[in-house]
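>>> Pasted the sequence and its predicted model underneath.
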Amino acid sequence: MRSLGFAEARSLPPLGAQPTPYHGPRCQITLAGGTTVLAVQDHRSPLVELRFRLPLGALGWQHPDAVEALIRLLAGSGGATSRRIEATGGNFRMTTDGQWFDVTGYTAPDLATVWLDRLAALTAPMRGALPAPGRPLRPHTPDAVMDTALRRHWLGAGRPVAAPDDLCAVHRSVLEHGGGWLVAVGAFDPERFTADAARALSDWPGASSTTVPVPRVLRDGRPATGILALRDDAADDVRLALSAPEPAGGTGAAARYLATAVICTQYGSRVPEHVLRAGLVPTLYAARDVCLGFPRAGIRATLHQQDPAEGTTAVRETLRAFQSSPVTAAELAPIRAFCAAQLLGAFDSPAAKADLLRDGLSAGRPADWAERLPDLLSQATAAEVTAACAALFLVDDMDLVVLGRPSSVTEVCDQWTARHT
């Protein structure tokens, strides 16, 4: 056998220039009913990715099981329109996470009006007697159970919304108050799509500020810090959730984006560095989202059943340390690079871009926020990030929700109360 020998290894080519993040040509309008429509042109896929989002409102926030029952009913009511969407390879799926009513799907550009017709039909009044919501078909995740408890607390535990008698009441509360956000990304003319959306949704009800009550947290400032104990005899571990409304204004600030990462979004962040490596808390992360009608900052952790109080103490003491240990430029540099690189993934596909735009608009951010964020990340200083950490994750001003077996929940709550007194 003849040897072919060895060739000298070639050096890797240099990295190319990173394109500036850009969603693409777009058109944005607000319909008479209050719905914001954003259409973005993207020819990388032959389909149109579509997203619609609507806040559930007071009844839905307190009774998410009833919204799930409504979705099951609506899923079977599409008739010929639904069959046409599915027959042509499209998709129209409704979901809820306890905060939002979401419609996610895709279709061919020339059938986008059919998809819009299916969406428009959701608000048509329901006639006749409908069944009571009943029990959910599947158990909720621990995070969903904890979030529902927190929403009820923040809405005002003394004034709970009565459980709906039938699904007509749920439909009226969730889908007949207008507003929301509709995002479309795909190979189409953005201006034509927004015009088609305006025609299809022209009969939608107008948004009414009196239909969805203003949460107590917005009327009276923030609620008094509370502890919510949720006991589950079958729990395998102890779940912890710390939450607080964000300070008003600045929800799109780069410093707040970086602060969340500094706290615990990657392994080398502050809290994981001190807690995960000690083996006290198996999982831990920080996040910012929307709860009721305003931005929320929060931390979630999973604790061992054997000694949950020790893990709780470690999380709290690490967060308290931010008051005396500011973020340094050296600490911030790798986290800034991580965040900038991670953000680019949202531009990888029309589907990811549609998700990003829906999430951003529903959180109160403009359509170009993600395009501008890389530059904003590079400009944020360590001092600004330190201030954002203190404003968002002031642990002694956060509400605590604990879910687990009764003895473990009692241990965590007693320990938390003792440290606050």
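That came through, no problem. Computed from a predicted model, the values in this text were never measured in an experiment. Numbering: from 1, shown residues only.

>>> from here on, contacts and neighbour counts on C-alpha atoms
OK.

>>> List the buried residues of stretch 239-252.
Buried residues in stretch 239-252, counted by 16 or more other CA atoms under 10 Å: 239-246, 251-252.

>>> any chance of these in JSON lines, plus distance to residue 395 and secondary structure?
Formatted as JSON lines, those follow (distance: CA to CA, whole Å; DSSP: H, G, I helix; E, B strand; the rest coil):
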{"residue": "239", "distance to residue 395": "17", "secondary structure": "strand"}
{"residue": "240", "distance to residue 395": "13", "secondary structure": "strand"}
{"residue": "241", "distance to residue 395": "11", "secondary structure": "strand"}
{"residue": "242", "distance to residue 395": "8", "secondary structure": "strand"}
{"residue": "243", "distance to residue 395": "9", "secondary structure": "strand"}
{"residue": "244", "distance to residue 395": "9", "secondary structure": "strand"}
{"residue": "245", "distance to residue 395": "12", "secondary structure": "strand"}
{"residue": "246", "distance to residue 395": "13", "secondary structure": "coil"}
{"residue": "251", "distance to residue 395": "19", "secondary structure": "coil"}
{"residue": "252", "distance to residue 395": "22", "secondary structure": "coil"}
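
>>> quick one: what helix or strand has the closest residue in space to residue 380 that isn't next to it in sequence in it?
The shortest distance from residue 380 to any non-neighbouring residue, by CA to CA, 6 or more residues apart in numbering, is to residue 255 (5.7 Å). Following DSSP states H and E, one finds residue 255 within helix 254-264.

>>> Give me the residues contacting that helix.
Applying CA atoms under 8 Å, 6 or more residues apart in numbering, the contact partners of helix 254-264 are 269-272, 284-288, 319, 332, 335-336, 339, 373, 376-377, 380-381, 384-386, 388-389, 392.

>>> before we move on, the earlier item: what count of nearby residues applies to the residue nearest to residue 380?
24 (other CA atoms under 10 Å).

>>> go on, the one 4 residues further on?
The burial count assigned to residue 259 is 29, neighbours taken as other CA under 10 Å.

>>> and if you look at residue 415?
16.

>>> Please apply the same query to the one 3 residues further on.
The tally of other residues near residue 418 (other CA under 10 Å) stands at 9.

>>> got another, please set it beside the one above:
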Amino acid sequence: MTSVDHRSAEEIGRTATGPRPVPELGAQKAAADLSHVDTVLSNGLRLLAVRKPTVPLVELRLRIPFGGTAPLHAATAEVLAETMLTGTARRDRIEIDTELALIGGELDTVVDPERLTISGNGLAAGLPTLLDVLADALTAASYVDDEVARESARLVERLAVSRTQPRVIAREALLRHVYGDHPATREVPQAADVEQVTPEAVRALHTASVLPRGSVLVIVGDIDPERIAADVERVLGGWSSDASAVVMPGLPEVTGGDLLLVPRAGAVQSQIRLIAQSLPRTDPRYAALQLANMTYGGYFSSRLVENIREDKGYTYSAHSGFEFTGTTATVGVDADTANEVTAAALLETRYELGRLVVVPPTAEEVESVRQYAVGSLLTATSSQAGLASQLAALTAAGLGVEWLAEHPERVAAVTVEEVAQAALDFFAPARFTGVVVGDAETLAPRLTALGGVIVGEPGK
């Protein structure tokens, strides 16, 4: 038997005259060149129907603004989302599941403080059935007492588990630190509040808030957009109201300041969460800011990841990215670390923010993140599901297919100087605030010694 010499990755990547050159990237192409219809139906519902016939399937996303300020709104909305598809005046739960199964389809409902989202998919030939079941739920969901009680009990159990998860605790602590008692902070309702929700309250919330005017329906797949527009107008014609869907109150602007150390006694790991005000996708400077963010912590080869993950091993994952809420946007930084390196990880996280300002991205860095930004957008929208979700997110800002098609050109046009200015304007350490969640007895001495960290009270 002959022995085989195996070459290492480094050996494979080199030639006799030096490193093997990386192939040139191909020319950029548009993220979307799609036949579509973008219109507002007679009931006030915006419909965005897009033809993408890669497979004989269809994806559906319905986003309904679902704000509310009542004390039990978050809990009632969560129960509504859990029970909306458990029965209507025409179909019980089994009939709904059976009809969807026959078209290889499904419908799911989730809610957050900003919106109620119904997502679905199925065979393109089964779209009439998918729309009919959706219309039935929108106009005649029954919220039978037994179903509400059963799903509420399950929800209480899930919430009890969820509220023990470090990431959930950190997320809620961050939101409360920057937004106080704003409705946006109630992403995870209290189990005690869910126990107070009645079927009557769920039915009343549906009547008052599950409304077409101001909502958006996105349909992507092997469809004829013009014909689908007429079909949706006909099927959803019975879903109507003179009122508009309820938009969540606008968020206050995030201002920089001290980080709050949120005590979590006995925790062996810590969660670092930073946040600053940013720019929405509609702003002309967004493309430059996007590239600045990617340079900082927006992808695996970013400065932050190279520093605290690859070089120092402080965390398994570190990331920075945008969050869009209504017409506003923030940029966040997150990392989970062991207690013994939390202070060091925070120091390096702040250091990289400052370095992005005083040592702005180089031409090489900008070109790298530029290619990644365009490539990741193309990848994210290559499937029907990905395109539907991306478009549904864009519609929240009043955008659509045109923005998606034109964005690669905007990214391609950004200069190194514009990226450097975006870094200076939006990534200065003083613009950030946030929280560190962990064992205060272990963490407080080093974190407070760094400065800019205050210790919160247990349980608050």
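Received the coordinates, thanks. Small disclaimer: the values here were computed from a predicted structure and weren't measured.

>>> So after superposing, what's the score?
Scored against TM-score structural alignment, normalised by the length of structure 1, the superposed chains reach a TM-score of 0.81; 404 aligned residues with a CA RMSD of 3.7 Å.

>>> Using CSV, please lay out the buried residues of stretch 239-252 of structure 1 together with distance to residue 88 of structure 1.
Shown next, in CSV, are those (distance: CA to CA, whole Å):
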residue, distance to residue 88 of structure 1
239, 44
240, 45
241, 43
242, 45
243, 44
244, 45
245, 44
246, 44
251, 40
252, 39
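
>>> circling back to that earlier point, which bit of structure 2 covers the helix holding residue 255 of structure 1?
Taking TM-score structural alignment as the measure, structure 2 aligns residues 287-297 with helix 254-264 of structure 1.

>>> How about stretch 86-95 of structure 1?
With TM-score structural alignment as the criterion, stretch 86-95 of structure 1 aligns to 101-110.

>>> Residues in contact with that stretch: which ones?
Contacts of stretch 101-110 of structure 2 (CA under 8 Å, 6+ apart): 78, 81-82, 84-85, 97, 100, 116-123, 125-126, 129-130.

>>> Confirm residue 92 of structure 1 sits in a strand?
Yes: the assignment for residue 92 of structure 1 by DSSP: H, G, I helix; E, B strand; the rest coil puts it in a strand.

>>> residues near it, how many?
19.

>>> One more: residue 227 of structure 2?
11.

>>> Please say which position in structure 1 it maps to.
Aligned partner of residue 227 of structure 2 by TM-score structural alignment: residue 192.

>>> quick one: its match from residue 112 of structure 1, how far?
Plainly put, residue 192 of structure 1 is 11 Å away from residue 112 of structure 1 if you go by CA to CA, to the nearest Å.

>>> what's the answer for residue 54 of structure 1, then?
20 Å.

>>> Residue 127 of structure 2: which element?
Using DSSP H and E, residue 127 of structure 2 falls in helix 127-140.

>>> And the next helix or strand past that helix?
helix 145-162.

>>> show me where the stretch 101-250 of structure 1 has strands.
Ranges of strands within the stretch 101-250 of structure 1 are 181-186, 227-231, 238-245, based on DSSP state E, counting those that start in this stretch.

>>> In TSV: these, plus distance to residue 126 of structure 1.
TSV is the format used below for the strands of the stretch 101-250 of structure 1 (distance: least, CA to CA, whole Å):
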stretch	distance to residue 126 of structure 1
strand 181-186	23
strand 227-231	36
strand 238-245	36
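
>>> Go through those strands and name the closest to residue 96 of structure 1.
strand 181-186 (14.9 Å; CA to CA).

>>> Can you name every helix or strand that that closest one contacts?
With contacts taken as 3 or more CA pairs under 8 Å, 6 or more residues apart in numbering; DSSP states H and E, strand 181-186 of structure 1 sits against strand 36-41, strand 48-55, helix 350-362.

>>> how close does that strand sit to structure 2?
Compared with structure 2 after the fit, strand 181-186 of structure 1 shows a mean deviation of 1.3 Å (mean CA distance after the TM-score superposition for structure 1).

>>> Could you check the angle that strand makes with helix 112-120?
Comparing the axes of strand 181-186 of structure 1 and helix 112-120 via axes from the mean of the first three to the mean of the last three CA atoms, to 10 degrees yields an angle of 160 degrees.

>>> Could you tell me where stretch 379-390 of structure 1 falls in structure 2?
Counting by TM-score structural alignment, stretch 379-390 of structure 1 corresponds to 413-424 in structure 2.

>>> count of neighbours near residue 84 of structure 2?
There are 25 residues near residue 84 of structure 2, going by other CA under 10 Å.

>>> no no, residue 333 of structure 2
Other residues close to residue 333 of structure 2 by other CA under 10 Å number 22.

>>> How about residue 113 of structure 2?
Residues near residue 113 of structure 2, counting by other CA under 10 Å: 25.

>>> Kindly report the same for residue 170 of structure 2.
Residue 170 of structure 2 has 22 nearby residues by other CA under 10 Å.

>>> Excluding sequence neighbours, find me the nearest residue to whatever residue of structure 1 lines up with it.
Correspondence of residue 170 of structure 2 to structure 1, assessed by TM-score structural alignment: residue 146. Residue nearest to residue 146 of structure 1 in three dimensions, not counting chain neighbours: residue 401, with 6.4 Å by CA to CA, 6+ apart.

>>> residues in contact with the counterpart of that neighbour in structure 2?
Counting by TM-score structural alignment, residue 401 of structure 1 lines up with residue 435 in structure 2. Taking CA under 8 Å, 6+ apart, we find residue 435 of structure 2 in contact with 170, 173-174, 177, 259-262, 271-274.

>>> quick check, nearest of the residues you listed to residue 189 of structure 2?
Looking across these and measuring by CA to CA, the closest to residue 189 of structure 2 is residue 173, at 13.7 Å.

>>> The closest one: what's it in contact with?
Contacts of residue 173 of structure 2 by CA under 8 Å, 6+ apart are 262, 435, 437.

>>> how much space between it and residue 254 of structure 2?
15 Å.
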